[in-house]
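K.L.:
could you work out the structure for the sequence below:
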Amino acid sequence: MLAGKRILLIIGGGIAAYKSLDLIRRLRERGATVVPVMTEAATQFVTPMAVTALAGEPVHRDLFDLGTEAEMGHIQLSRSADLLVVAPATAHLMARMAQGLADDLATTLLLATDTPVLAAPAMNVRMWEHPATQRNLAALVQDGVSFVGPNDGDMACGEYGPGRMAEPLEIVDAITARLADGPLKGKRVLVTSGPTHEPIDPVRYIANRSSGAQGTAIASALAALGADVVFVTGPADVPPPTGVSVVRVETAQQMHDAVHEALPCDAAVFAAAVADWKVDGAGDSKIKKVAGQLPTLSFTENPDILASVAQMDTGRPRLVVGFAAETDDVLANATAKHARKGCDWLLANDVRPETGIMGGGENAVHLVTGDGVEDWPRMAKAEVARKLAARMAEALA
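P.N.:
Below you'll find the model as predicted:
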């Protein structure tokens, strides 16, 4: 898959830069040519000599190299590659990318390119969760940058949480998916997945039993067909797929905002089990138990994410797919929801506890379209995902 591909690898200045050495080796094992670029900070963690030895190509570092820049070398570098990979993408480097800065060779290459970009973030968990980094992430996703990771794990600073750079083989898988010559190559697809958590107070929330397995499988299947997938996920039980841009959210309002920040796209699949209501005025302090007294909660509606996209006047995706998890009158309720929401397709399933579908490994769906209802047999969620992805590829061809 990677034989003959040319990867421009930009190594940022973080402790995870050591993983770039193994990444280079893995890519070359698969037949790819790796052209390395190092930021000045990256040279504090790995040596240019080691990178050159593994890549078999000289390291590019200097924007003002008289030899290469006489021929506009940064333009040639950025446009001669099949893919630009930033690993590690530090918080500082992501901020410069989001702002469109071009103050060294790495950022100039990223600004001068019309080639796809894949980034593997790596930073302290607090830096990753900081609103500024999340704003930069949303801006880069909007600009079409794909992401792999970060993963949860132990960090060099001694903390634990999201921020650990994806492992080299995960990045290789993401590169392979990004370069896949499938029927959805060049298509941008948005997928939502998982439950949402609606806070009652700082320690309690309202949620549902969705595991996120079906949405994750759909995102993976679409990526395997070459799509550029933006994956907006609530706090799911399963890890996100590789080869997609992951945006993590907690609440329905956050998911709504992330979805609209990720537009425009060619298609959108709304597989998330979004809470219909949230607590009106969630408390800033833990609600204390008082003997003989029960707390009273009042609710307000959450935004209708599916309808807000399906009924857009301008910029609507060509194909909008919704889901309906039902326990009674599945087809009647799903058909009514399909008409009410304004989506093109709607996949309905029976999630009564005895079916074992919600949280399980299988699904049995009914595809509702303007032409009627198509019943799919019970199958593994991965098979449902592949079948849906193939149908979407036909519709978008």
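K.L.:
from here on, just use CA atoms for contacts and neighbour counts.
P.N.:
Noted.
K.L.:
in the chain, which helix has the most residues?
P.N.:
When the chain is scanned for its longest helix (criterion: DSSP state H), the result is helix 381-396.
K.L.:
other SSEs contacting that helix?
P.N.:
helix 213-224, strand 319-326, strand 362-363 (3 or more CA pairs under 8 Å, 6 or more residues apart in numbering; DSSP states H and E).
K.L.:
here is a second sequence; please produce its structure as well for comparison:
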Amino acid sequence: MDEALLRSLTPAVIGILGGRGASFAAAEDAVQEALLEALRVWPAAPPRDPKAWLVTVAWRKLLDEVRAEASRRRREVRVDAEPAPGPATGTDDTLWLYFLCAHPSLSPTSAVALTLRAVGGLTTRQIARAYLVPEATMAQRICRAKRTVADVRFDRPGDLGTVLRVLYLVFNEGYSGDIDLEAEAIRLTRRLAAMTEDEEVAGLLALMLLHHARRPARTGPDGTLVALREQDRSSWDTAMIAEGVGVLQAALARDRLGEFQAQAAIAALHADAASVAETDWVQIVQWYDELVRLTASPVARLNRAVAVGEADGARAGLAALEGLDPALPRHTAVRAYLHEHDGDLAGAARLYAEAARLTPSLAEREHLTRQAARLRALERA
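P.N.:
Have a look, this model is predicted:
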């Protein structure tokens, strides 16, 4: 059973049912039922045309639902003639689904869940496991999201930037449960890149590839976080880095810079360096300047301060922190890092301990606590 094939066909089948008059919610439910039927039937009797099979079965299930509960019908659905089995035709509406699932009326968590289900083809159970919540909770979340967009019509292109932010949210969830959300986000972004030549789509794909290439080195054997400067760079995926750099270069060549391209350029400079000492920090600062210009993001300014500290010294980095809200996530951790590199071990240890208390991430808390203990041990030595 090729589950990857099933997931790749899901958005196109939903789009075909939508084109025949089904509401998004009804089409999505019917396709999910067809997927379950495929998991049961295909191992013993694989179809010649998987897409046509899914369309036929999903359409039958949709018609059964309409006939059984006509009062739930939200609009006219053609029930007079069932399409004969055969090659599925029609336009692939996957791009429309990307826009629908990232609709501004949805909360970020709902947009992510709906994207994973309708575009990614994941089951509610898989999504719930990935987010470590009960299946019933995730089912309610997805149901509310579908009700929210039930009457949305797209008579003009949706906001591609919103779609990209949703995909980046998926990517940043990393890995949990039995679903690798980093890999899933890359798969979905690849599909989006195949449907549009937008530079920022390419920039996001490059950024994901460059970050994902470093994943084997991000944690130790015991699951503890490993800082970038301490990572074993020989374990980075050089083929994925090369792909990411190639995608980025092609996007940058079009000379329409956006925030994801700038972030990818920074990631590429890190990936290109054999060590922290050999990193081109001056150029990284310049890219952060571009990112701040594009986004005015305080997070970008915070990360820029770290790069300034590496390029021009810790005190310059501390000066770059001035004006930023101390309540900004990781602000205290960055101050600790810069104080350490300025030689203030006592101050840095105190700040690392404070940062550990502030972070909601258990893994980051353990990492920062270890940093504080390390510096205190150095002071006593």
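K.L.:
what's the TM-score here?
P.N.:
After superposition, the two chains reach a TM-score (TM-score structural alignment, normalised by the length of structure 2) of 0.30; 213 aligned residues with a CA RMSD of 7.7 Å.
K.L.:
re earlier: give me whichever of the helices and strands packed on helix 381-396 of structure 1 is most buried.
P.N.:
Among those, ranked by average contacts under mean count of other CA atoms under 10 Å, first place goes to helix 213-224 (a mean of 27).
K.L.:
please, where are all the helices along structure 1?
P.N.:
Counting by DSSP H, the helices of structure 1 are 18-29, 48-55, 66-69, 73-80, 91-99, 105-112, 125-129, 131-142, 168-178, 213-224, 252-262, 305-310, 330-341, 381-396.
K.L.:
okay, those helices, which one's buried deepest?
P.N.:
Using mean count of other CA under 10 Å, helix 213-224 ranks as the most buried of the helices of structure 1, with a mean of 27.
K.L.:
what packs against the helix or strand encompassing W96 of structure 2?
P.N.:
W96 of structure 2 is part of helix 94-101 when elements are defined by DSSP states H and E. With contacts defined as 3+ CA pairs under 8 Å, 6+ apart, helix 94-101 of structure 2 has these neighbours: helix 3-19, helix 108-114, helix 160-172.
K.L.:
tell me which of those sits most buried.
P.N.:
Mean neighbour count (mean count of other CA under 10 Å) peaks for helix 108-114 among these, with a mean of 23.
K.L.:
can you list the helices and strands that the next helix or strand after that helix packs against?
P.N.:
Counting by DSSP H and E, the next helix or strand C-terminal to helix 108-114 of structure 2 is helix 124-130. Judged by 3+ CA pairs under 8 Å, 6+ apart, the packing partners of helix 124-130 of structure 2 are helix 135-148, strand 175-176, strand 179-180.
K.L.:
give me that answer again for 6 Å
P.N.:
Here helix 124-130 of structure 2 touches helix 135-148, going by 3 or more CA pairs under 6 Å, 6 or more residues apart in numbering; DSSP states H and E.
K.L.:
in the helix it packs on, what counts as buried?
P.N.:
E135, M138, A139, R141, I142, A145, K146 (16 or more other CA atoms under 10 Å).
K.L.:
among those residues, which one lies nearest to E364 of structure 2?
P.N.:
The closest of the buried residues of helix 135-148 of structure 2 to E364 of structure 2 turns out to be M138 (CA to CA; 26.4 Å).
K.L.:
which ones are touching that closest one?
P.N.:
For M138 of structure 2, the contacting residues are A128, by CA atoms under 6 Å, 6 or more residues apart in numbering.
K.L.:
with adjacent residues omitted, what lies nearest to A30 of structure 2?
P.N.:
Spatially, and ignoring its direct neighbours in sequence, A30 of structure 2 is nearest to A58 (5.0 Å; CA to CA, 6 or more residues apart in numbering).
K.L.:
distance check, the one you found against L302 of structure 2.
P.N.:
Counting by CA to CA, to the nearest Å, the separation of A58 of structure 2 from L302 of structure 2 is 49 Å.
K.L.:
can you pull out the helices in the stretch 201-350 of structure 2?
P.N.:
Secondary structure of the stretch 201-350 of structure 2 by DSSP state H, counting those that start in this stretch: the helices cover 238-252, 259-272, 281-295, 298-312, 314-320, 331-341, 345-358.
K.L.:
okay if I get the helices and strands packed on helix 94-101 of structure 2 as TSV plus distance to A333 of structure 2?
P.N.:
As requested, these are exported to TSV (distance: least, CA to CA, whole Å):
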stretch	distance to A333 of structure 2
helix 3-19	40
helix 108-114	26
helix 160-172	20
